[in-house]
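> need coordinates for the following:
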Amino acid sequence: MFWATGVLAYVIAIFHRQSLGVSSIEAAARLGIGAAGLSTLAMLQILVYAAMQVPVGVLVDRIGSKRMLVAGAAVMACGELVFALSEGLLPGVAGRALIGCGDAMTFISVIRLVNLHFPAHRNPVMVQLTGLIGQLGAIASAVPLIHSLHTYGWTPTFMGAAGLGVLSVILLLTVLRDARPARTDGPPSLKAAWAEPGTRLGMWTHAATQCSAAAFLLLWGYPFLVQGQGLDPSTAGVLLSTLTLCGMACGPLLGYLAGRFPFHRSRMVLIVIGTTTGAWTAVLAWPGRAPLWLLVLLVVVLAANGPGSMIGFDYARTFNPAARIGAATGIVNGGGFVASVSVIALVGITLELIGETDLDAFRWAFAVQYPIWALGAVQVLRYRGKARRLLLSTQPGG
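This next block holds a predicted model:
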């Protein structure tokens, strides 16, 4: 019950996180902003999320998961309320920043619940299951939210989203029970976690695999499909939901393979990067608008990005002792979202410089992903060598 309540809070957090992606066209009209302004909204939200990862990792060990989850849900509800009433860029930025702050408190807190209430041999499965169920929030932020925006309008839709946050607070206060962990000799060593090559292998894994799908879901996928590819909003919403559903199906498979063949985890990561690059190349190089089957293929390939990024957390667990696992997890998670911010910002800046949101403009804009994939793949290979040498000297088979 404790884990289920925490996961429900995570589902609602994912809903809040991705609500901007399917409302980006309406947000631009409501707030009177262009592509750069939309990038600012999404970028600041994720920057706040990324910046909070390590502090939250330390705090959750000190005050417990329940307090962090309640605080996070309350802050996100306030953020949605501000966003519902926003009519300009500054209040919109404030609302998304609050959502990013509250969101940052959620995932790490739920992972601590997994560590507290489940035996160690079940932890990897439960972490993957937590991420899988959390994607239900992404589904709720696609077609249902689009329908609500078109039926009820901006303010009622986001006031309803704020109400979900209040519901989360009530459930957490009444159902969740938590205990503070035993005190350790000192705070987790951020320096030691960063110096560990396995931590940086996890960080680059998370960054290179997550960024494309995150940028697609959080902001640019919907306008790309509607304005660039000429799809109607309902079809675009179905494609976004398909991405999430396929990701949920892919998660357990990648989790099993990573556990069954731990020495080949980096190969799985490189396959995810390579297939993502190939699918985007096919879509961007297609003469004219891509056929629907190719767009379906793109979202199916992107669906492996999220589960693939979870391998980064497995590296953090493998190479770090329990005393600094929170700090290592924060570094891995933060690195992935910094990469996502970079893609979101660069796409927006490119569109703003071109001054259009047609298909050709989106082609140039999404091309900014290639250097990030290349850098990520190089760094994965680099730290794989270092981490393997360390692991083979202490624990063969990693």
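> when you work out contacts or count neighbours from here on, use the C-alpha atoms and nothing else.
OK.
> where do the strands of the stretch 251-398 of the chain begin and end?
Ranges of strands in the stretch 251-398 of the chain, per DSSP state E, counting those that start in this stretch: none exist.
> what segments of it are helices?
Assigned by DSSP state H, counting those that start in this stretch, the helices in the stretch 251-398 of the chain fall at 265-285, 292-302, 305-309, 311-319, 325-354, 359-366, 369-394.
> take those and lay them out in a markdown table including distance to Gly95 and mean neighbour count.
As requested, the helices of the stretch 251-398 of the chain are exported to a markdown table (distance: least, Cα to Cα, whole Å; neighbours: other Cα atoms under 10 Å):
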| stretch | distance to Gly95 | mean neighbour count |
| --- | --- | --- |
| helix 265-285 | 32 | 19 |
| helix 292-302 | 28 | 19 |
| helix 305-309 | 25 | 27 |
| helix 311-319 | 29 | 24 |
| helix 325-354 | 17 | 25 |
| helix 359-366 | 26 | 20 |
| helix 369-394 | 27 | 17 |
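> would you turn those helices into a markdown table with distance to Ile133?
As requested, the helices of the stretch 251-398 of the chain are arranged in a markdown table below (distance: least, Cα to Cα, whole Å):
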| stretch | distance to Ile133 |
| --- | --- |
| helix 265-285 | 21 |
| helix 292-302 | 18 |
| helix 305-309 | 12 |
| helix 311-319 | 17 |
| helix 325-354 | 18 |
| helix 359-366 | 29 |
| helix 369-394 | 27 |
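> which one, of those helices, ends up nearest to Gly37?
Closest approach to Gly37 among those is made by helix 325-354 (8.1 Å; Cα to Cα).
> the closest one packs against which elements?
helix 35-63, helix 107-117, helix 190-195, helix 197-215, helix 311-319, helix 359-366 (3 or more Cα pairs under 8 Å, 6 or more residues apart in numbering; DSSP states H and E).
> now the fifth one against helix 369-394, angle please.
By that I understand helix 311-319. Put simply, helix 311-319 runs at 20 degrees to helix 369-394, going by axes from the mean of the first three to the mean of the last three Cα atoms, to 10 degrees.
> so how far is helix 311-319 off the chain centroid?
Here the centre of helix 311-319 is set off from its chain's centre by 17 Å, with Cα atoms, centre = their mean, to the nearest Å.
> and this one, please, so the two structures can be compared:
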Amino acid sequence: MTEHTKHSPPIARTSHFILVLAPILLAFSLSQFFRSAQALLAEPLRVELAVTPEQLGLVSGSFHFAFALMQIPVGVMLDRYGPRLTNGILMLGTVAGVIIFANAHSVIGLMIGQAVIGLGCSAAFMAALVLAARWTAPEKFAAASGLIVSFSLLGVLASATPLAALVETHGWRTVYFGLAAISLVSVVLDLLFVRDTPPGHAVVDRKGETVLDALKGMVSVWKNRQVWLLSGVAFFSYPAILTVRGLWGGPYLHDVFALGPVEVGNVLLIMTIGMILGPPAYGQLSRKFPAKTQGLIVFAVLVGAGACLLQAFLGPWGVGVAAVLMLIHGFIGSSATLSYAASRQAVPEHQIGRALTTVNLATFAGLFVLQGVAGLIIGQFEAGAPEAYQSMFVFLGIGLGVAGITFWFGAKRKKD
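Predicted structure coming up:
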């Protein structure tokens, strides 16, 4: 028996697990909403506060920068204090951040609000994955994580057409005040219903762990070659999707095709549907063909690269073409489920939180860098110029292509 299977979780009743997981899923859905909403808020912010493309990249990137900075502390906190307290306490920060953002009247205020929201949301996804690792059998983790990602993307769905309609009728500030209330509800539900482990599950007690012990555990994870390879993919794969869906897809559709807010929301909704269907599909494939996980990761990343390059050169032909390419990118181009499942298997149970958050750190560092660089690229052209978005998609496509090829050769070398 390997170190990875010594502490396999007992079979827990599905209904019990769903009740325990539901508050974390609400928090994760809110996190997905906040990181995606800028695509629909871009135009109101440009009109009301004269936010430039470069500044818009910084506003959106502030969420991801703060989120990424928190991943190492969150990994230690999850292993030491468990998902319930870690996520519940941090989500209080989300409530404060949403209120700051709703009251902001400058770019600095927007950035501060987004950063505090990012800090508050930083544990939700990892908390859900740690719960899945403890409440489900190891061979079911990929499928469970795929479903977690899929359900959380209801938050991304809400940030498409529904958000556009609410912003048009009530204004973005009112919408965000409502979101602050929903975030507070998620904190209450977390503390009431979340349980860190199923009955009879023994977890190593980490509360007596010193700071030095925590750092040694983190270094041990960072020395893991598989974690490094997966982190490299994570830096480009999901960040490229969210650079389009979460920020620049909205301005692209508005500027290139002259679509209104609700029409933009409808096209982004199509991409979101792909993002919802992709993770559970990959989770099931990984479960049925565990030896093919690395090949599936490479396939997904290279499909994403192709979708971005085609978007650059064929997307401007028409809204229908652009929508189909966005759907393909969202559905087939995401390898996040596979990367998290592979990282969970790469380390012993008491380091699961740190391994998952290391990969997540790479993901959100990639979001900060890719969205910021995309903003700089777009800012070099005249406002609304199609060539600006063409250059952005080429940048994303090349980055994804390099990431996929690098992972393929790195994983192949490991096998040799």
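> where does the TM-score land?
After superposition, the two chains reach a TM-score (TM-score structural alignment, normalised by the length of the first structure) of 0.91; 388 aligned residues with a Cα RMSD of 2.1 Å.
> between the helices of the stretch 251-398 of the first structure, which one is closest to Ile25 of the first structure.
Ile25 of the first structure sits nearest to helix 325-354 of all those, at 13.2 Å, using Cα to Cα.
> on that earlier part again, let's have the helices and strands packed on helix 325-354 of the first structure in TSV, adding distance to Leu145 of the first structure.
Compiled in TSV, those are given as follows (distance: least, Cα to Cα, whole Å):
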stretch	distance to Leu145 of the first structure
helix 35-63	17
helix 107-117	23
helix 190-195	39
helix 197-215	18
helix 311-319	30
helix 359-366	24
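> deepest-packed of the ones you listed, please.
Scoring those by mean neighbour count under mean count of other Cα atoms under 10 Å gives helix 197-215 as the most buried, with a mean of 29.
> so for Val7 of the first structure, which of the helices and strands packed on helix 325-354 of the first structure sits nearest?
Among those, helix 107-117 sits nearest to Val7 of the first structure (Cα to Cα), with 6.7 Å.
> so that closest one corresponds to what in the second structure?
Counting by TM-score structural alignment, helix 107-117 of the first structure lines up with residues 125-135 of the second structure.
> what's the mean deviation for the matching stretch versus the first structure?
Compared with the first structure after the fit, stretch 125-135 of the second structure shows a mean deviation of 1.8 Å (mean Cα distance after the TM-score superposition for the first structure).
> what does Arg267 of the first structure align to in the second structure?
Using TM-score structural alignment, the equivalent of Arg267 of the first structure in the second structure is Gly295.
> relative to Leu44 of the first structure, how far out is the spatially most central residue of the first structure?
Per Cα atoms, centre = their mean, the C-alpha nearest to the average position across the first structure is that of Ala214, at 5.7 Å. Distance of Ala214 of the first structure to Leu44 of the first structure, given as Cα to Cα, to the nearest Å: 14 Å.
> same question for Asn305 of the first structure.
Relative to Leu44 of the first structure, and taking Cα to Cα, Asn305 of the first structure is found at 22 Å.
> now Phe313 of the first structure
Distance from Phe313 of the first structure to Leu44 of the first structure, counting by Cα to Cα: 24 Å.
> again, but for Pro119 of the first structure
From Pro119 of the first structure to Leu44 of the first structure the distance is 37 Å (Cα to Cα).
> for Ser393 of the first structure, same thing?
Counting by Cα to Cα, the gap from Ser393 of the first structure to Leu44 of the first structure is 42 Å.
> now do Ala162 of the first structure
19 Å.
> then Tyr152 of the first structure?
In this view, Tyr152 of the first structure and Leu44 of the first structure are 27 Å apart by Cα to Cα.
> could you do Thr275 of the first structure as well?
The spacing between Thr275 of the first structure and Leu44 of the first structure, counted by Cα to Cα, is 29 Å.
> ditto for Arg67 of the first structure
From Arg67 of the first structure to Leu44 of the first structure the distance is 24 Å (Cα to Cα).
> tell me how many other residues crowd Asp205 of the second structure.
Using other Cα atoms under 10 Å, Asp205 of the second structure has 11 other residues around it.
> and it, what's its match in the first structure?
For Asp205 of the second structure, the aligned position in the first structure is Arg183, judged by TM-score structural alignment.
> check which helix or strand covers that match.
Using DSSP states H and E, Arg183 of the first structure is not contained in any helix or strand.
> likewise Pro187 of the first structure?
Element membership for Pro187 of the first structure, per DSSP H and E: none, as it lies in no helix or strand.
> ok, it - contacts?
Val58 (Cα atoms under 8 Å, 6 or more residues apart in numbering).
> just give me the match in the second structure for Gly230 of the first structure.
Superposed on the second structure with TM-score structural alignment, Gly230 of the first structure falls opposite Ala258.
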